[in-house]
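Colleague: Everything below, folded, please.
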Amino acid sequence: MTELKKGYVQIYTGNGKGKTTAAVGLAVRAAGNEYNVYMVQFLKGSSTGELKSAEKLAPYFNIFRFEKKRGFFWTLNDEEKAELKLEIQKAYDFCCTVLKERKCDILIMDEVMGALHNNLITEEQLLQLIDLKPENMELILTGRNVPSEIAAKADLITEMKDIKHYFDIGVPAREGIEY
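Modeller: Now for the predicted structure:
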């Protein structure tokens, strides 16, 4: 089993396509080198290709979800939002435990910035979580609109920038390509 000597905090952000895809690409590479990767997905309840891929890369790549399937955040009523917030808190607590107990080599918190911007977790919580990262563990955060204090704690930030996108001409998300 390979072990990281030094782990960093990486952030994949921006309005462009590819944040989750970049994180999954890193996970596939790491799993191929026998690193243990956990990906916790926030605000994602439907079936996606990465779930199927992770099954094939087990035990090295595991995806965890804590939310039940429901619509987009902006379509939820207050009761559904409260329920979602509890589920997000369980996911956050799981991530804290993973870091404290170093249960993997690489922890990916996919779309955690979306959870932050929808007030499902706080910036303070995310800053505290980053501080829990062991020296020999990688932490990857994805999502748009990274607050400056969180950005300051990162070692690497990659911004995905929309230059041209077929969504703009009405092409819907495609299975195997966007999800």
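
Colleague: going forward, measure contacts and count neighbours with C-alpha atoms only.
Modeller: Noted.

Colleague: Please spell out which residue in this structure sits farthest from the middle.
Modeller: Using CA atoms, centre = their mean, the residue of the chain lying farthest from its centre is residue 169. It sits 28.0 Å away.

Colleague: Another sequence for comparison is provided below:
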Amino acid sequence: MKKGYIQIYTGNGKGKTTAALGLALRAVGRGLKVIMIQFLKGVDSGELHSAQRLAPEFTIYRFESSHKFISDMSDDELAQLRQDISRGFDFSKQVIQGNACDILILDEIMAAIHSGFINVSEVVELMRSKPDNIELVLTGRNVPDEIADLADLITEMKPIKHYYDKGVTARKGIEL
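Modeller: Prediction:
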């Protein structure tokens, strides 16, 4: 890729990860290599199985060892999660430095920031160090201004209507 941009998918609506996955699917179809690093996602989900079918052109990495919600974790589990997320973010820096893919997706990186696991300044530094030929995609709610300022594209997912409000929980193959 000659020129890679920085894209952000944000907002309170459903579809941020799905948009990034759609981009990944399109890219793999055109012969590009995609790496997705998911933060704070511990449950089994369909994209993991799809990526296995598209490997080695598309790979998803998760570094967290716990599958609990942050609010349900003990202090020891939170300390472990902090280390896991740090390893994941360090890996994203290695991917950037090694020019290891055409598209790097940092899924739910904003949640990792807002949960206090990654500093905004670290993400800004990563964004600034991105080689020109890598497309960088960041997802998650509440994008800090310093990150938004460096983005080339920001799409906000806005909820209009959602079946979750009627009590429908996450469904296998749709949300999971």
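
Colleague: Map the residue farthest from the centre of structure 1 onto structure 2.
Modeller: Per TM-score structural alignment, the equivalent position to residue 169 of structure 1 in structure 2 is residue 166.

Colleague: Chain neighbours aside, what residue packs nearest to the aligned residue in structure 1 for residue 81 of structure 2?
Modeller: The alignment partner of residue 81 of structure 2 in structure 1, by TM-score structural alignment, is residue 84. Closest residue in space to residue 84 of structure 1, ignoring its immediate chain neighbours: residue 67 at 6.7 Å, by CA to CA, 6 or more residues apart in numbering.

Colleague: Where does the one you found sit: helix, strand or coil?
Modeller: Three-state call for residue 67 of structure 1 (DSSP: H, G, I helix; E, B strand; the rest coil): coil.

Colleague: Under the alignment, what does it map to in structure 2?
Modeller: In structure 2, residue 67 of structure 1 lands on residue 64 (TM-score structural alignment).

Colleague: Around residue 158 of structure 1, count how many other residues there are.
Modeller: 13 (other CA atoms under 10 Å).

Colleague: Next, the contact list for the equivalent of it over in structure 2, please.
Modeller: Counting by TM-score structural alignment, residue 158 of structure 1 lines up with residue 155 in structure 2. Listed by CA atoms under 8 Å, 6 or more residues apart in numbering, the contact partners of residue 155 of structure 2 are 7-11.

Colleague: Map residue 115 of structure 2 across to structure 1 for me.
Modeller: So residue 115 of structure 2 corresponds to residue 118, using TM-score structural alignment.

Colleague: Does residue 61 of structure 2 touch residue 36 like I think?
Modeller: Yes. Using CA atoms under 8 Å, residue 61 of structure 2 makes contact with residue 36 at a distance of 6.2 Å.

Colleague: Neighbour count for the two, which is higher?
Modeller: residue 36 (24 against 15).

Colleague: helix or strand for that one, which one?
Modeller: Element membership for residue 36 of structure 2 (DSSP states H and E) is strand 34-38.

Colleague: all helices for structure 2, in order.
Modeller: For structure 2, the helices defined by DSSP state H cover 16-29, 46-54, 75-97, 109-114, 120-129, 145-150.

Colleague: Lovely, talk soon.
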